[in-house]
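Student: Attaching a predicted model along with its sequence, questions to come.
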Amino acid sequence: MTDSPTPSLELENTTDIADDQLPLEQLRKMFAHHYAALHLGPAVELSVTFVDEPTIEELHVRWLDLPGPTDVMSFPMDELRAGTAEEPVEDGILGDIVICPSVAAAQAEGHSTDDEILLLATHGLLHLLGHDHYEPAERSEMFQLQEQLLSSFLGRPAPTSATAGQ
């Protein structure tokens, strides 16, 4: 797939982890790839924030009433869906993805923390586009698209996570 225009993407790191220890540039490239594949125009806004465990735990309890820290959470805004080649999505606000790098590092098995963060960001993006994994058919569809997008971007098999989306 050819390079596409950089999406309207805000990346914010609120952790104690140095920016150069996070795959920020790779995320920019990955989202450009995913936007092109999903027919989302560069004006479609997305925010990704990296947070520490206490912060994501507080969000997890407040929004999902679930205890403990989690790896990724998504907060949709305009309830956008992927476009098509004939009808791309030109603008709107996808919403926010919140990722906890320390949880990502702890659960990355058989692949790097950077790969886990890319996986979680892809997972979060699909949630923002209305995908879910509560029912077996939905789960199969979402995880198949997640693997397809990430494999296509990486040019190799996508990493998998036993806990992403649990």
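Tutor: Happy to help now that I have it.

Student: contacts, neighbours, all on C-alpha from now
Tutor: Fine.

Student: got a list of contacts for the lengthiest helix in the chain?
Tutor: The single longest helix within the chain, with elements called by DSSP state H, is helix 136-154. With contact meaning C-alpha atoms under 8 Å, 6 or more residues apart in numbering, helix 136-154 is reached by 30, 33-34, 37, 118-119, 122-123, 126, 131-133, 157-159.

Student: another structure for you, compare them:
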Amino acid sequence: MGIEVNNESGYEVDEAEFAALAKFVMDEMHLHPRTELSILFVEVEPMTELHVAWMDEPGPTDVLSFPMDELRPGRVDDPAPEGLLGDVVLCPEVAARQAATSGHSTTEELLLLTTHGILHLLGYDHAEPEEEREMFALQRKLLLTFLAGR
């Protein structure tokens, strides 16, 4: 897997941990071993600009996903084709506020958001209640399994 993690946020993150999480999620979703993904941590201002430009919504958000080759999950016996999965952009400052409200660490929030962003790249959504149940259950399972293996 080609996983690139860049931190332009000024917030301290363990880039290796986020790369390991992404590899775990991509393996669990049966993506081709040469699938590429980019994870980028940014400050509030660039996230606000992205949020306005791409979602037409004001202010910063926690995570945005930008799919490239519209890959979908594969199966054990039939992995997804090789390609560019896309970009996950995270804003640690927004995540820190959410983490404080939720009662867990900023790192835990960012790991959750990274998993969430990757699932969006794979076509999962949460616009409808049934979609939300499916996506959030998978997100929870993937993240808890990853954390249990650390």
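Tutor: Ah, there it is. Not measured: the values here are computed from a predicted model.

Student: After superposition, what's the TM-score here?
Tutor: Between these two chains, after superposing, the TM-score reads 0.94 (TM-score structural alignment, normalised by the length of the second structure); 147 aligned residues with a C-alpha RMSD of 1.2 Å.

Student: Most neighbours among the contacts of helix 136-154 of the first structure, please name it.
Tutor: In terms of neighbours by other C-alpha atoms under 10 Å, the contacts of helix 136-154 of the first structure top out with His123 at 25 neighbours.

Student: Tell me how many other residues crowd whichever residue in the second structure pairs up with Glu87 of the first structure.
Tutor: Alignment of Glu87 of the first structure against the second structure is given by TM-score structural alignment, with Asp78 as its counterpart. Applying other C-alpha under 10 Å, we find 11 other residues in the vicinity of Asp78 of the second structure.

Student: wait, what's in contact with Asp78 of the second structure?
Tutor: His30.

Student: one more time with 6 Å
Tutor: The contact partners of Asp78 of the second structure, taken as C-alpha atoms under 6 Å, 6 or more residues apart in numbering, number zero.

Student: Could you do Val88 of the second structure as well?
Tutor: Taking C-alpha under 6 Å, 6+ apart as the criterion, Val88 of the second structure is in contact with 39, 64-65, 117.

Student: Could you tell me which residues make contact with the residue positioned nearest the centre of the first structure?
Tutor: A centroid search over the first structure (C-alpha atoms, centre = their mean) returns Ala121, at 2.0 Å, as the residue closest to the centre. By C-alpha under 6 Å, 6+ apart, no residues touch Ala121 of the first structure.

Student: mind redoing it with 8 Å?
Tutor: For Ala121 of the first structure, the contacting residues are 27, 72, 97, 99, taking C-alpha under 8 Å, 6+ apart as the criterion.

Student: Please flag which of those residues sit within strands.
Tutor: Secondary structure defined by DSSP state E assigns 72, 97, 99 of the contacts of Ala121 of the first structure to strands.

Student: Kindly state which residue of the second structure is aligned to the first one.
Tutor: Under the alignment (TM-score structural alignment), Val72 of the first structure pairs with Val63 in the second structure.

Student: so that match touches Leu119, yeah?
Tutor: No: when contacts are counted by C-alpha atoms under 8 Å, Val63 of the second structure is not listed as touching Leu119 (11.8 Å).

Student: which residues of the second structure fall in strands?
Tutor: Counting by DSSP E, residue ranges of the strands within the second structure are 2-7, 36-41, 63-67, 84-90.
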